[in-house]
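Q: no FASTA, just this:
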């Protein structure tokens, strides 16, 4: 009996040791500190880096600084013998016709640029135009086989302009079995709608804006779809895209429906009905624009910590290094420093990289650290990597993304964007338990935030991706205070010159978040399992094909 108890005790002890991180891990984990984070955030957010805008001296300073930081840690170049991956970009600055002419229906009328519509082209050409292009209403512009939904079924849109609604049919229903209810799926994103219209052969696409469905006002659209915009340059000069892509205000859409005898038509409600059929609007539009074109090359910065037994299987850490450079002055300050967005995320992945180098025993899999460019211009750096992956996506275990960690001190909650997507969430939950913290599911799933940061680019090629950060449940000041600080940052500092580093920058919570990502990556790097997408994820089928 005594011998049996001794054997059982030994088994329990072995099991306990297997579940308890070793000293090797503990020392590396605890090396992530405010002392390591704050100087790096301060440097990245300094005026010397000129707001870290791609194509500028600020980019040169930033990417060279990151290369030097990775070199100091002894990390290998992540792209063959180079720390850089070139990202060819083209800048298009459109001058749009002042009016869009609508003919047909009961009477001809005009919509005014900026107030009523915005439009651009991704085609790299001096000018484009649609002349008397037939308008077709295509509901939500969605083909979603897993939901048995096809707004283009039986519809010929080749050479025509489709008008579609933002978000997806489930929004506003509270029915999680219908698409995902109020949680936006990828089919609800404007990016998907533009891509699908092009696949269907449409010449043009305009999306009807509505603030609740879009989760942002029309002013955001006006700002984003005007002036100079950066795009990835590709071999066909984007000629596979629709000729024109744009938006119209809801008032303008109502006017167009009224012009065909459908005044008061509740198109959002009608288009979500299972028996809805898309239809021609018996109207035509005419509008064009001229482009000024500028080409240049930006850079992703990539470094590698090499594993031992399975070095070709990698965990990718990502954070975008770019911000908005020098812009319109606010209170006399014109440098958009981007301390929180995303000096914090870049500093975090450098600290995580440093933690890997402090391991006495190397991990079995490799860890790759990518600081991507042009996130603020539409995830362009990560999208370029996804289209030109350096590491085989089928052997890329996971992507762990760090974006805009707020300096609120210790917070007890950790908000996972797009909660419910992949098994990586369980890894994060275990890491949070060690810290006495808890997971907070995405509080605003209707905003589709999962599709708005760089982890989406990795997800789009099937790689399970995790994006999370400390929430608002402040240990020292309570949740109400934390929520006030979150709102204050969003209204006063987000994408403004005032997003700066100050000496009272509290990075305690950023340390904890970085430790969570380190532990998740360390665990993955020492096991053979590949985390999976969960049932219902838009990316599950892509991974399974790999």
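A: Looks like it came in fine. In this text, all values refer to a predicted model and were calculated from it rather than measured experimentally.
Q: from here on, contacts and neighbour counts on C-alpha atoms
A: Will do.
Q: can you give me the strands for the stretch 1-150 of the chain?
A: 76-77, 84-96, 99-104, 109-112, 117-120, 127-137, 143-144, 149-150 (DSSP state E, counting those that start in this stretch).
Q: could you point out which of those strands sits nearest residue 448?
A: With Cα to Cα as the criterion, residue 448 lies closest to strand 143-144 of the strands of the stretch 1-150 of the chain, at 16.6 Å.
Q: which strands and helices sit next to that closest one?
A: Other helices and strands packing on strand 143-144, by 3 or more Cα pairs under 8 Å, 6 or more residues apart in numbering; DSSP states H and E, are strand 149-150.
Q: and the contacts of the strand it packs on?
A: Contacts to strand 149-150, defined as Cα atoms under 8 Å, 6 or more residues apart in numbering, come from residues 142, 143, 144, 274.
Q: neighbour-wise, which one of the residues you listed leads?
A: Highest neighbour count within the contacts of strand 149-150, by other Cα atoms under 10 Å: residue 142, with 24 neighbours.
Q: and it, how far from residue 151?
A: Using Cα to Cα, to the nearest Å, we find residue 142 at a distance of 5 Å from residue 151.
Q: alongside the first one, take a look at this:
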């Protein structure tokens, strides 16, 4: 049995929770040890020394070395490339050039020029680096075609050779899973390219602006964009047929829709009512983008805890957390360093503590575990896509993914929030694990955020692998309004310098979350059956291995 350097008291406590019954309390020694370990990890990973851990930087590489060292201390086997803890992830990076950007609309003798950063920002074309197009515009709602819902935003319009104007998300009337799927940018890009669109303008809306103003993130336009490179060295998921894509503030909507069959106010009213219609827009748009491209490598950090069963040990449960954050950015109250403590030093530390609990457990586990600290999540889940598509173990032996991302530990809570449990038998596993920790499950209070497709479990889902992840809870023992605290975090700290070590952090809640993930892993590892997609799961039907 692999052992780490936990204290004798913690090891003694570990013996107390071998196969705990429902309603059992986490032993005090275990919870205290886990809280202390997580605090130590977070205080290093969230320190200014690591400069925000942006993928492709020295700060990220220091964080990766730290995680590999922790794996070694725990006693985990290297499971990366060439007997190391590191899996190389080839990437292409693009840094936008303000001088090469343009967004203009021409209507007869009228020419409207929009303002870079204040009103729009271009994406990077990773295939060519520089593109410029002029074409008619067409509004296509949310760019969703879902025949099984009798919904087609492309009905009655022709997008071939045109620039599509698109709103975010997907119809609110869709079930949460399908709304998440169709809201994903890859599905929109694919649908537009397949229909011959040459450009895309993604326009903000009043609801999104109220939640997260354009002015909060636009000043960070200098941050690099990235794509992973496929086996042939080409940018993956770049959809080069969409030669220029721009995002635009809701503040320009009236000018975009001017002279068209519907005003901006009417379009947003239709959006709220769920009754969007598509139509050609007046005028022609010119979109330009230019970026400096270079190639680089970052690393996923991968370790293995072998199982005990001769056959089932060839199957793996993959525990993941993204290690990267966003690095430096525009100053906020004079601070330019975005430490990423909740996002995702806390998730990485929770994964490391889950590994310690599993490695030091008196239980034997039939299946094996992989622990993967992922790179470039903030650039589009790139490390996760790379691992899910090119794993370091046989792909058909990966049975489940348990992801840990930005749990938002707000205080002493009695619950956790599960994401994705309705899609597979991992739902039953999660319910049993939570009962063994004497806490409860709370449904996602913000399903419209469609987080199931926005974190690192989604590339595994797309590879047909059942997945789940847990967010920190919102039911505070002192009766406080946990949901309001989480909303305040997202408004005032998420992807801002204030997500740092000065914010309130309650380490025992993080320890409890690690324990729940430990129990989830334990139950999967010793179940004679692999986790299965449920028959009515949209993601199982779409991506499951049949």
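A: Alright, I've got the coordinates. Since we're looking at a predicted model, the values are computed, not measured.
Q: need the TM-score from the superposition.
A: Between these two chains, after superposing, the TM-score reads 0.84 (TM-score structural alignment, normalised by the length of the first structure); 518 aligned residues with a Cα RMSD of 3.5 Å.
Q: sorry, back to before: closest to residue 105 of the first structure out of the contacts of strand 149-150 of the first structure?
A: For the contacts of strand 149-150 of the first structure, the closest approach to residue 105 of the first structure (Cα to Cα) belongs to residue 142, at 25.9 Å.
Q: what is the burial count for the closest residue in space to residue 196 of the second structure that isn't next to it in sequence?
A: In this structure, residue 196 of the second structure finds its nearest non-sequential neighbour in residue 160, 4.1 Å apart by Cα to Cα, 6 or more residues apart in numbering. If you count neighbours by other Cα under 10 Å, residue 160 of the second structure ends up with 17.
Q: my read: residue 160 of the second structure touches residue 195, true?
A: Yes - contact between residue 160 of the second structure and residue 195 holds when scored by Cα atoms under 8 Å: they sit 5.9 Å apart.
Q: from residue 166 of the second structure, how far out is the counterpart of residue 123 of the first structure in the second structure?
A: Counting by TM-score structural alignment, residue 123 of the first structure lines up with residue 126 in the second structure. Using Cα to Cα, residue 126 of the second structure is found at 21 Å from residue 166 of the second structure.
Q: these two - which one has more neighbours?
A: Higher neighbour count among residue 126 of the second structure and residue 166: residue 126, with 26 against 22, using other Cα under 10 Å.
Q: the more buried one: what's it in contact with?
A: Residue 126 of the second structure makes contact with 92, 94, 227, 235, 238, 240, 293, according to Cα under 8 Å, 6+ apart.
Q: ok, and those residues in the first structure?
A: Of the contacts of residue 126 of the second structure, the ones still in contact in the first structure (both residues aligned by TM-score structural alignment, their matches' Cα atoms under 8 Å) are 235, 238, 240.
Q: for residue 454 of the second structure, state which of those residues is nearest.
A: residue 238 (17.4 Å).
Q: the closest residue to residue 63 of the second structure other than its chain neighbours: what's it in contact with?
A: Closest residue to residue 63 of the second structure apart from its sequence neighbours, by Cα to Cα, 6+ apart: residue 45 at 6.3 Å. Residue 45 of the second structure makes contacts with 63, 341, 345, as judged by Cα under 8 Å, 6+ apart.
Q: mind listing what the last one touches?
A: Pointing back at residue 345 of the second structure there. Neighbour list for residue 345 of the second structure: 41, 42, 45, 46, 323 [criterion: Cα under 8 Å, 6+ apart].
Q: swap the cut-off to 7 Å and go again
A: Residues near residue 345 of the second structure by Cα atoms under 7 Å, 6 or more residues apart in numbering: 42, 45, 46, 323.
Q: aligned to the last one, what sits in the first structure?
A: Aligning on TM-score structural alignment places residue 323 of the second structure opposite residue 321 in the first structure.
Q: count the residues that sit near its match.
A: Residue 321 of the first structure: 33 neighbours (other Cα under 10 Å).
Q: contacts only, for it.
A: Contacts of residue 321 of the first structure (Cα under 7 Å, 6+ apart): 342, 343, 346, 371, 372, 373.
Q: would you turn the strands of the stretch 1-150 of the first structure into JSON lines with distance to residue 257 of the first structure?
A: As requested, the strands of the stretch 1-150 of the first structure are arranged in JSON lines below (distance: least, Cα to Cα, whole Å):
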{"stretch": "strand 76-77", "distance to residue 257 of the first structure": "57"}
{"stretch": "strand 84-96", "distance to residue 257 of the first structure": "24"}
{"stretch": "strand 99-104", "distance to residue 257 of the first structure": "12"}
{"stretch": "strand 109-112", "distance to residue 257 of the first structure": "13"}
{"stretch": "strand 117-120", "distance to residue 257 of the first structure": "16"}
{"stretch": "strand 127-137", "distance to residue 257 of the first structure": "10"}
{"stretch": "strand 143-144", "distance to residue 257 of the first structure": "23"}
{"stretch": "strand 149-150", "distance to residue 257 of the first structure": "22"}
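Q: from the centre of the second structure, point out the most distant residue.
A: residue 109 (44.7 Å; Cα atoms, centre = their mean).
Q: what about it, distance to residue 132 of the second structure?
A: From residue 109 of the second structure across to residue 132 of the second structure, the span is 21 Å (Cα to Cα).
Q: likewise for residue 72 of the second structure?
A: In terms of Cα to Cα, residue 72 of the second structure sits 50 Å off from residue 132 of the second structure.
Q: next: residue 325 of the second structure.
A: Separation of residue 325 of the second structure from residue 132 of the second structure (Cα to Cα) stands at 31 Å.
Q: rewinding a little: any idea which of the contacts of strand 149-150 of the first structure is closest to residue 178 of the first structure?
A: Using Cα to Cα, the contacts of strand 149-150 of the first structure come closest to residue 178 of the first structure at residue 274, 10.3 Å.
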